[in-house]
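[1] Model the following, please.
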Amino acid sequence: MIKGLYEAHLPVSDMEASIEFYKKLGLALAHKGEHVSFMWIKKGKSWIGLWESEEVNLPYHPSIRHIAFQVDLENISSAKEWLHLKNIDVSEAFGFEPARQPLVLDNDPQAHAAIYFNDPDGNSLELIAPLRLDVNESFEKMELTEWLRLKK
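    Presented below is the predicted three-dimensional model:
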């Protein structure tokens, strides 16, 4: 029945600035409305809704102001440079400074490589790539470079 996640929504304070930011990430404008616009992540498969609102000033919590975009493992290592070329700063996450990202998340029995950044309104965004699924092997969060060195 369920085949994936089609949409997620974020509050924004300036629709035009937000549309331009998400275009820099490679998303395409699907619909522009007066107070809500939609950006394709993958046309016909998934999009995000951007809601212009005063409610954007809610305190951050990942359950309401966070989206993770899946990327290939081959791309996660170059994600920091890709963001830098778009004038987007990597954010500290889980005690890992930008210089130590991408990091590996310890979601046992899964492991994912991730890098974090914010949109213009401080919504938390993440690029994430699966490293392994359904493998019971506990570990602590670490830098991706360390993970790859240990797995050789």
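
[2] Only C-alpha atoms from now on, for both contacts and neighbour counts.
    Will do.

[3] all strands of the protein, in order?
    For the chain, the strands defined by DSSP state E occupy 7-12, 28-32, 36-42, 46-52, 66-70, 103-107, 110-118, 124-132, 142-143.

[4] Would you format these as JSON lines with distance to Pro59 included?
    Conversion of these to JSON lines gives the following (distance: least, C-alpha to C-alpha, whole Å):
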{"stretch": "strand 7-12", "distance to Pro59": "12"}
{"stretch": "strand 28-32", "distance to Pro59": "26"}
{"stretch": "strand 36-42", "distance to Pro59": "21"}
{"stretch": "strand 46-52", "distance to Pro59": "16"}
{"stretch": "strand 66-70", "distance to Pro59": "12"}
{"stretch": "strand 103-107", "distance to Pro59": "24"}
{"stretch": "strand 110-118", "distance to Pro59": "14"}
{"stretch": "strand 124-132", "distance to Pro59": "12"}
{"stretch": "strand 142-143", "distance to Pro59": "27"}
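
[5] Sequence B follows; please return its structure for comparison with A:
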Amino acid sequence: MIKGLYEAHLPVKSLERSIEFYTKLGLKFAWRDDNTAFFWIEEGRSWIGLWEGKEYETPYHPSLRHIAFQVSFEDLKVSLEWLHSIEIEAVPFGTRTSIEPFVRPNQGNASVYFNDPDGNSLELMCYVEVPKELQSLTNKLSLTEWEIV
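    Below is the predicted model:
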């Protein structure tokens, strides 16, 4: 039923700074007004709304401040270089200490994390074909580890 992300919303401190950041990620600007700006993730299908204002001060659960962007596995393999080229630092996920993209065999996906200027959690994520005998693995494997399994 669900084919992808339709829309997501994030609170931001500075709309101008966030517009610059999301433009640098390669998202196409859709529209803005005084307090909000929207960017196409997939034009005509999904977008992200950025909301500037006091709402940013309201406590948010991390799940409400996270977006995953779908990418190909090949793109994920070069994601650290791409993020570095646009001056964005990857960050470790959860208790991991490495910023290297990793695979979740039990979920059939792989990802790398980074933050926007307001600390909203962003993720580049792709589907991964997992052999049946590995689908019960719950530990996360770096891409390097995954490719030798």
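
[6] Need the TM-score from the superposition.
    Superposed pair, TM-score by TM-score structural alignment, normalised by the length of the second structure: 0.89. Supporting alignment: 147 aligned residues with a C-alpha RMSD of 2.0 Å.

[7] Among the strands of the first structure, which comes closest to Val90 of the first structure?
    Closest to Val90 of the first structure of the strands of the first structure is strand 110-118 (C-alpha to C-alpha; 4.6 Å).

[8] what's the closest of the strands of the first structure to Leu83 of the first structure?
    Taking C-alpha to C-alpha as the criterion, Leu83 of the first structure comes closest to strand 110-118 out of these, the separation being 8.7 Å.

[9] So which elements touch that closest one?
    helix 73-76, strand 103-107, strand 124-132 (3 or more C-alpha pairs under 8 Å, 6 or more residues apart in numbering; DSSP states H and E).

[10] name the helices or strands packed onto the first one?
    For helix 73-76 of the first structure, the contact count by 3+ C-alpha pairs under 8 Å, 6+ apart identifies strand 110-118, strand 124-132 as packing neighbours.

[11] Quick check: buried residues in the first one?
    If I follow you right, that is strand 110-118 of the first structure. 110-118 (16 or more other C-alpha atoms under 10 Å).

[12] Could you identify the most distant pair in these?
    The largest distance within the buried residues of strand 110-118 of the first structure, taken as C-alpha to C-alpha, falls between Gln110 and Asn118 and amounts to 24.5 Å.

[13] quick check, nearest of the buried residues of strand 110-118 of the first structure to Lys23 of the first structure?
    Relative to Lys23 of the first structure, and with distances defined as C-alpha to C-alpha, the nearest of the buried residues of strand 110-118 of the first structure is Asn118, at 14.3 Å.
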